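Student: attaching a predicted model along with its sequence, questions to come.
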Amino acid sequence: MTGTDIPGITRNQCVCSPPKDAEPARSQLVVDHDAHMLVEEWRLHKFQSPIELSHKDSIHHDNFEPLELHGHWDDEGTATFTNTGKTAVLRFSDRAVPYLVGGPLHHDTYLFEQLHFHWSDDDSSGCEHIFEGMAYSMEVHAVHYNEKYGDFKTAADKPDGLAVIGFFLEATDNEDNPCFSEMVKGVQKITKINNSTNIAPDCLNWIKEEAQCKGYYTYQGSLTTEPYLESVTWILYPTPIHVSRQQVAYFRELKSTVCERVNIVNNVRPIQSPPGDKKINVIYARSHKQSD
């Protein structure tokens, strides 16, 4: 979902801000036959993410098998937290890979690839999806790929290639979320771009309670980072997880450039609206999730 390197730029060089009139390479362009012009390929797509969610406009569905999360809270192996220059990314190693089955994923198994965060320069606009007109402080995405494709890279451009679980984080005034403290301790150690640190392997316990609640929204959409491939089954939990304002603020201290003059303060893609002749079907699944 995210990258760390800019083509043609070494890790010892700095690009604090790209030119405002920078154009995509022609190799990234395709023909829009209706408009008779070259455009970036993702602009021709029909089901882009993120979107705005509304309970009354969703399709209520009770016939999914339970969505099961396995291994996400295990206290074993190594958990590595990295500042990519675009976000903070968590990966696991030396352990059984966590996986998803059931729910809208049907009979396929999706393996955990990474978890990353989105935030902005304030506490009221840091999420990507909007639920019932409400924007939250942060949004976290747990990215999984379909096991049948063998690896994330192969799965990334397949219609059923990826499954992303999304959670909202809401900043409150002063109350730290103790379960989120391991992530916060980690992010304070990776301020510089490309820095990594190891944190407790059971560092995802802070999403466990919400992941065991009834009710989630699911739809077929896209990556929210380039190349915006429409290969994602989104699974979104509407109830926000409470953290403190200071816990969110630590993420804004992450540097996005080698020179350390620029922080990551807005890695949120705006809401995408489908063309007038298209409708994204959002399903509200009321089946109880199971996890271990």
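Tutor: Good, I have the coordinates. Residues are numbered from 1 along each chain as shown.

Student: contacts, neighbours, all on C-alpha from now
Tutor: Noted.

Student: residue contacts, Pro274?
Tutor: If you count contacts by CA atoms under 8 Å, 6 or more residues apart in numbering, Pro274 has them with Lys46, Phe47, Gln48, Ile280.

Student: nearest to Ala171, of the residues you listed?
Tutor: Ala171 lies nearest to Gln48 out of these, by CA to CA, at 27.2 Å.

Student: wait, doesn't that closest one sit right on Ser231?
Tutor: No: with contact defined as CA atoms under 8 Å, Gln48 does not count as touching Ser231 (9.9 Å).

Student: common neighbours of the two, please.
Tutor: By CA under 8 Å, 6+ apart, the residues touching both Gln48 and Ser231 are Gly221, Ser222, Leu223.

Student: quick one: the last one is in a helix?
Tutor: No: Leu223 sits outside any helix when classified using DSSP: H, G, I helix; E, B strand; the rest coil, being coil.

Student: so Leu115 is in which element?
Tutor: strand 110-119 (DSSP states H and E).

Student: buried residues of that strand, list them for me.
Tutor: Using 16 or more other CA atoms under 10 Å as the test for burial, strand 110-119 gives Tyr110, Leu111, Phe112, Glu113, Gln114, Leu115, His116, Phe117, His118, Trp119.

Student: structure B:
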Amino acid sequence: MLIIHFKRITSEWILLLFIQAVLSAEIPSSVKSQSMVSPYNYENVSAWGNLFPTCMGQQQSPIALNKDTIFYTERTPLRWIGYDNQPTEMTLGNNGHTVKLIGKWKNGNVPYISGGPLLDDYVFGQIHFHWGPNDTYGAEHTMHGFTFPLEMHMVHYKRPYGSIGNALKHVDGLAVVGILFTITNQTVVTTLDPVTDYLTYVSKPHTVSNIAPFRLSILGGIYSPMAFMSYSGSLTTPPCNEVVIWIVPIYAWPATSKQLSQLRSLQLQTHTRYNNRPLQPLNGRHVYFYKT
């Protein structure tokens, strides 16, 4: 009886999957829905460690970056290579926790960074954002005691590891450039427009949309001489792997209140208007300051 019952349920599931596949074919290719539900949220960050023990580790991010606790160093400048290359495709997605930008380039044209604290090339993987409930707070790192409303994470993986997934297994796997934003009174700012112009297409959790490809250099500021702070830390979301070389420029980029409002209008998985992790203890780590 149990075997027959199992076969009946299996047949029903096969039929349901077939119907779902047919219905999915009717959805426009420019907007797709994903059904994955993540087991963490920002309403109870202190509970992350229950499911992801590394989130209680000793090298967690973000941290407070203060001039009184940094070490000054001089190395080769941080170099941005290929950020003016035109991608062939670009997608924007709402994974229920943030909005993520991914691009595709022809072979050999994928942007990468090197120099500064990096001992190898780190290849561009994706960009995502963290924001708060208002225009004064929301970036994950703080700088000299100041808070910022938005932080953009440019995620790169070490070239020999081949992908972000493989890089997560290595202590030097990722290099993340954390760009802080401040609100400007200017009426027109184009830095974030290539992203915010498409947010309405991914307003609901677990949706992905193709967008018009653009050169990452349009995001602004990356070719300018850049003074920054760097330290060893972690992902700021579970599973909180401690595999990140953080690079945080000391100067904030401009954003408008409208752009922040557009980000806050996104429907996140837990219906919050923010997605920033609280500051984590430094635990004796060194933070290095790199001059231009």
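Tutor: Thanks, I have it. Everything quoted here is computed from the prediction, not taken from an experiment.

Student: drop the TM-score for these two in here.
Tutor: Here the superposed chains carry a TM-score of 0.79, computed using TM-score structural alignment, normalised by the length of the first structure; 257 aligned residues with a CA RMSD of 2.8 Å.

Student: rewinding a little: the strand holding Leu115 of the first structure corresponds to what range in the second structure?
Tutor: Mapping strand 110-119 of the first structure onto the second structure (TM-score structural alignment) gives residues 122-131.

Student: mind reading off the mean deviation between the matching stretch and the first structure?
Tutor: Its aligned residues in the first structure lie a mean 0.6 Å from stretch 122-131 of the second structure after superposition (mean CA distance after the TM-score superposition for the first structure).

Student: can you map out the helices along the second structure?
Tutor: 2-24, 48-51, 164-167, 193-196, 257-264 (DSSP state H).

Student: give the aligned equivalent of Arg8 of the second structure in the first structure.
Tutor: Using TM-score structural alignment, Arg8 of the second structure sits opposite a gap in the first structure.

Student: again but with Ile183 of the second structure, I slipped
Tutor: Per TM-score structural alignment, Ile183 of the second structure is aligned with Ala171.

Student: show me the contacts for its match.
Tutor: Asp123, Tyr136, Ser137, His242, Val243, Ser244, Arg245, Val248.

Student: got a ChimeraX select line for the buried ones in those residues?
Tutor: Selection of buried members from these for ChimeraX, criterion 16+ other CA under 10 Å:
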select :123,136,137,242,243,244,245,248
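
Student: which of the contacts of Ala171 of the first structure line up with contacts in the second structure?
Tutor: Compared against the second structure with both residues aligned by TM-score structural alignment, their matches' CA atoms under 8 Å, these retain Asp123, Ser137, His242, Val243, Ser244, Arg245.

Student: next up, the contacts around the spatially most central residue of the second structure.
Tutor: Here the mean C-alpha position of the second structure is nearest to the C-alpha of His128 (CA atoms, centre = their mean), at a distance of 2.9 Å. Counting by CA under 8 Å, 6+ apart, His128 of the second structure makes contact with Thr98, Val99, Lys100, Leu101, Met152, His153, Met154.

Student: Leu101 of the second structure too?
Tutor: By CA under 8 Å, 6+ apart, the neighbours of Leu101 of the second structure are Met90, Thr91, Leu92, Gly93, Gln126, Ile127, His128.

Student: my guess is the third one contacts Ile102, does it?
Tutor: Yes: assessed by CA under 8 Å, Leu92 of the second structure is found in contact with Ile102 at 6.6 Å.

Student: so for the two, which sits in the more crowded spot?
Tutor: Leu92 (24 against 17; other CA atoms under 10 Å).

Student: the more buried one maps to what in the first structure?
Tutor: Match for Leu92 of the second structure (TM-score structural alignment): Phe81.

Student: by residue count, tell me the biggest strand in the first structure.
Tutor: If you go by DSSP state E, the first structure has its longest strand at strand 232-244.

Student: could I get the kept ones among the contacts of Ala171 of the first structure as TSV with distance to Tyr149 of the first structure?
Tutor: Formatted as TSV, those follow (distance: CA to CA, whole Å):
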residue	distance to Tyr149 of the first structure
Asp123	38
Ser137	34
His242	36
Val243	36
Ser244	39
Arg245	40
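
Student: of those residues, which is the nearest to Val30 of the first structure?
Tutor: Out of these, the member with the shortest distance to Val30 of the first structure (by CA to CA) is Ser137, at 35.7 Å.

Student: next one: the closest one from Ile280 of the first structure, what distance?
Tutor: 25 Å (CA to CA, to the nearest Å).

Student: what do you get for Lys208 of the first structure?
Tutor: 28 Å.

Student: for the stretch 151-292 of the first structure, what spans make up the strands?
Tutor: 162-172, 196-199, 214-221, 232-244, 283-288, 290-291 (DSSP state E, counting those that start in this stretch).

Student: quick one, what contacts Gly103 of the second structure?
Tutor: Contacts of Gly103 of the second structure by CA under 8 Å, 6+ apart are Pro87, Thr88, Glu89, Met90, Thr91, Gly125, Gln126, Pro213.

Student: which of these are buried?
Tutor: Applying 16+ other CA under 10 Å to these flags Pro87, Met90, Thr91, Gly125, Gln126, Pro213 as buried.

Student: export those to CSV and tack on distance to Gly115 of the second structure?
Tutor: Formatted as CSV, those follow (distance: CA to CA, whole Å):
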residue, distance to Gly115 of the second structure
Pro87, 23
Met90, 27
Thr91, 28
Gly125, 18
Gln126, 20
Pro213, 27
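
Student: which two among those are spaced furthest apart?
Tutor: Gly125 and Pro213 (15.0 Å).

Student: measure the nearest residue to Ser291 of the first structure once chain neighbours are set aside to Leu105 of the first structure for me?
Tutor: Leaving aside its chain neighbours, Ser291 of the first structure sits nearest to Leu69 (4.4 Å; criterion: CA to CA, 6 or more residues apart in numbering). Note on Leu69 of the first structure: its distance to Leu105 of the first structure, by CA to CA, is 12 Å.

Student: same check, this time on Ala88 of the first structure
Tutor: The value you get for Ala88 of the first structure to Leu105 of the first structure, if CA to CA is used, is 27 Å.

Student: same thing with Asn281 of the first structure?
Tutor: 16 Å.

Student: these two - which one has more neighbours?
Tutor: Between Asn281 of the first structure and Leu105, Leu105 has the larger neighbour count (other CA under 10 Å), namely 19 against 14.

Student: that one: what's it in contact with?
Tutor: Going by CA under 8 Å, 6+ apart, the list of residues near Leu105 of the first structure reads Ala163, Thr233.
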